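Asks: heads up, no residue letters with this:
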């Protein structure tokens, strides 16, 4: 037969159990808050004017009007009717544009880790810092059109062929010299 030694249990002081549970809850909330703060911020897309129809794909070429700014409003780049292949852009830009619809105007906010990162972005001609390292970026983007990269390449080849044909025909449609309307009499020498 085995003997069991009995030890009397001390009563818990009034309110101690509540304090223990509050401490556990606070520790869990603090841990969750630290974990949430460690998650990098995502790309934000805000519609200024909603577009319609489908959105571009990750490898499409988009035709856009845009203005790129730093978080303080300083403009670092802008362009009108610019074709851009999305899979060759900074990750945050591509991630945001695929959420847009044709004809819409949007504000795209890109955290630095999805933009140019920690290093300064410099102007290649002057060496001047255009985007300081660690900068969040804000773009106003108007999505004019988009197409597959293959369709874009085919259209560019067709345009090059048309331009070559025009040069061979005298530089203008229909073979007329540049600047002179077709069917106009030649200008006499002076």
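Replies: On my side now, so go ahead. Since the structure is predicted, the reported quantities are computational estimates derived from the model, not experimental observations.
Asks: please make it C-alpha for all contacts and neighbour counts, starting now.
Replies: Fine.
Asks: residue ranges for the strands of the chain, please.
Replies: In the chain, the strands defined using DSSP state E lie at 44-49, 61-70, 75-85, 105-110, 121-122, 129-131, 137-147.
Asks: closest to residue 167 out of these?
Replies: strand 75-85 (24.8 Å; CA to CA).
Asks: who does that closest one touch, helix- and strand-wise?
Replies: Helices and strands touching strand 75-85, by 3 or more CA pairs under 8 Å, 6 or more residues apart in numbering; DSSP states H and E, are strand 61-70.
Asks: helices or strands up against the strand it packs on?
Replies: By 3+ CA pairs under 8 Å, 6+ apart, strand 61-70 packs against strand 75-85, strand 137-147.
Asks: what about the closest residue to residue 77 other than its chain neighbours, how many neighbours?
Replies: With CA to CA, 6 or more residues apart in numbering as the measure, residue 68 is the residue that lies nearest to residue 77, at 5.0 Å, once sequence neighbours are left out. Residues lying near residue 68 (other CA atoms under 10 Å) number 20.
Asks: residue 68: what's it in contact with?
Replies: 75-78, 137-140 (CA atoms under 8 Å, 6 or more residues apart in numbering).
Asks: pick the one among these closest to residue 114.
Replies: Nearest to residue 114 among those, with distances taken as CA to CA, is residue 137, at 9.4 Å.
Asks: am I right that the closest one is in contact with residue 73?
Replies: No - shown here, residue 137 and residue 73 do not form a contact pair, counting by CA atoms under 8 Å, at 9.4 Å.
Asks: neighbour count: the two, which is higher?
Replies: Remark: of residue 137 and residue 73, residue 137 carries more neighbours, 26 against 10, as counted by other CA under 10 Å.
Asks: and the residue nearest in space to the middle of the chain, how far is that from residue 131?
Replies: Against the mean C-alpha coordinate of the chain, by CA atoms, centre = their mean, the closest residue is residue 93 at 1.3 Å. Going from residue 93 to residue 131 by CA to CA, to the nearest Å gives 15 Å.
Asks: check residue 74 too.
Replies: 10 Å.
Asks: measure the residue lying closest to residue 46 once chain neighbours are set aside to residue 139 for me?
Replies: Of all residues not flanking residue 46 in the chain, residue 107 sits nearest, at 5.1 Å (CA to CA, 6+ apart). Between residue 107 and residue 139 the computed distance is 6 Å (CA to CA).
Asks: presented hereafter is structure B, for comparison with structure A:
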């Protein structure tokens, strides 16, 4: 029986090192991609605290001492409303999963008469400004659920436009003027 021998060429010097370095780089890149993907999943599906911590790291997000987060989409001009003012706003409120729980094209609201996070955000805005705000549950409704569309302990996300605002004194003057004129235009006649 005869065996034919085939000569095996020797491996070039450094080839094995290059192979190990290439394998290490592939494993490092795969690990980094897994870490980024896991981090994103934790941010999107984790607890409210995890979500808000990740959100705070995004570009343009400002976090106040209370934990309210906001991003200026369009700056406004002039003064900001105070706690006693009445603001005219356009808003859309969503939950973290994007479900709309409340919206309005134009509604007056007392700045001091809304959830603390919304009130704080309104006091940061100027007329014409558009903000996106993230309200932690403790600055929103907390453990209370205001309705079936909003579970308890929800982070509230609002896109808000401050259309205008008037002071408490101006509001009282308008109310007195309307009472003197007999009510709202188009309303029932006085005495009915």
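Replies: On my side now, so go ahead. Given the structure is predicted, the values throughout are model-derived calculations rather than measurements.
Asks: list the TM-score for the superposed pair.
Replies: Superposed pair, TM-score by TM-score structural alignment, normalised by the length of structure 1: 0.59. Supporting alignment: 125 aligned residues with a CA RMSD of 2.5 Å.
Asks: among the strands of structure 1, which is the most enclosed?
Replies: Comparing those by mean neighbour count (mean count of other CA atoms under 10 Å), strand 105-110 ranks first with a mean of 23.
Asks: mean shift between it and structure 2?
Replies: Aligned to structure 2 and superposed, strand 105-110 of structure 1 gives a mean residue distance of 0.8 Å (mean CA distance after the TM-score superposition for structure 1).
Asks: give me the stretch of structure 2 that that strand matches.
Replies: Per the alignment by TM-score structural alignment, strand 105-110 of structure 1 matches residues 130-135 in structure 2.
Asks: next: stretch 46-54 of structure 1.
Replies: Going by TM-score structural alignment: stretch 46-54 of structure 1 matches residues 71-79.
Asks: and that stretch, how far apart are its ends?
Replies: 18 Å.
Asks: what sits up against it?
Replies: 60-62, 125-133.
Asks: then stretch 97-114 of structure 1?
Replies: 40-58, 90-93, 96, 118, 133-146.
Asks: for stretch 148-163 of structure 2, same thing?
Replies: With CA under 8 Å, 6+ apart, stretch 148-163 of structure 2 has contacts from 48, 87-96, 101, 106, 122, 125-138, 140-145.
Asks: please name every helix or strand in contact with the longest helix along structure 1.
Replies: Secondary structure assigned by DSSP state H gives helix 16-38 as the longest helix of structure 1. When contacts are defined as 3+ CA pairs under 8 Å, 6+ apart, helix 16-38 of structure 1 packs onto no helix or strand at all.
Asks: aligned counterpart of residue 167 of structure 2 in structure 1, please.
Replies: Counting by TM-score structural alignment, the partner of residue 167 of structure 2 is residue 148.
Asks: correct me, but that match touches residue 55?
Replies: No - the criterion here is CA under 8 Å, and residue 148 of structure 1 misses it with residue 55 at 11.7 Å.
Asks: what's the first-to-last distance across stretch 145-161 of structure 2?
Replies: Stretch 145-161 of structure 2 end-to-end distance (CA to CA) = 25 Å.
Asks: now it: how far from the chain's centre is it?
Replies: 11 Å (CA atoms, centre = their mean, to the nearest Å).
Asks: number of residues surrounding residue 40 of structure 2?
Replies: 14.
Asks: separation between residue 152 of structure 1 and residue 52 of structure 1?
Replies: Residue 152 of structure 1 is 21 Å from residue 52 of structure 1, by CA to CA.
Asks: need the helices for structure 2, in chain order.
Replies: Under DSSP H, structure 2 gives helices at 15-45, 48-56, 116-124, 168-180.
Asks: and among these, the most buried is which?
Replies: Neighbour counts (mean count of other CA under 10 Å) averaged over each of the helices of structure 2 peak at helix 116-124, with a mean of 20.
Asks: enumerate every residue touching residue 96 of structure 2.
Replies: Residue 96 of structure 2 sits next to 154-157 when contact means CA under 8 Å, 6+ apart.
Asks: and which of those residues is nearest to residue 39 of structure 2?
Replies: Nearest to residue 39 of structure 2 out of the contacts of residue 96 of structure 2 is residue 155 (CA to CA; 19.3 Å).
Asks: which residue in structure 1 aligns with the closest one?
Replies: Using TM-score structural alignment, residue 155 of structure 2 lines up with residue 136 in structure 1.
Asks: can you get me a residue count around its match?
Replies: 20.
Asks: state the distance from it to residue 87 of structure 1.
Replies: Taking CA to CA, one finds residue 136 of structure 1 at 20 Å from residue 87 of structure 1.
Asks: go on, residue 114 of structure 1?
Replies: Using CA to CA, one gets 13 Å for the distance from residue 114 of structure 1 to residue 87 of structure 1.
Asks: next one: residue 158 of structure 1
Replies: Residue 158 of structure 1 is 23 Å from residue 87 of structure 1, by CA to CA.
Asks: ok, residue 67 of structure 1 next?
Replies: 19 Å.
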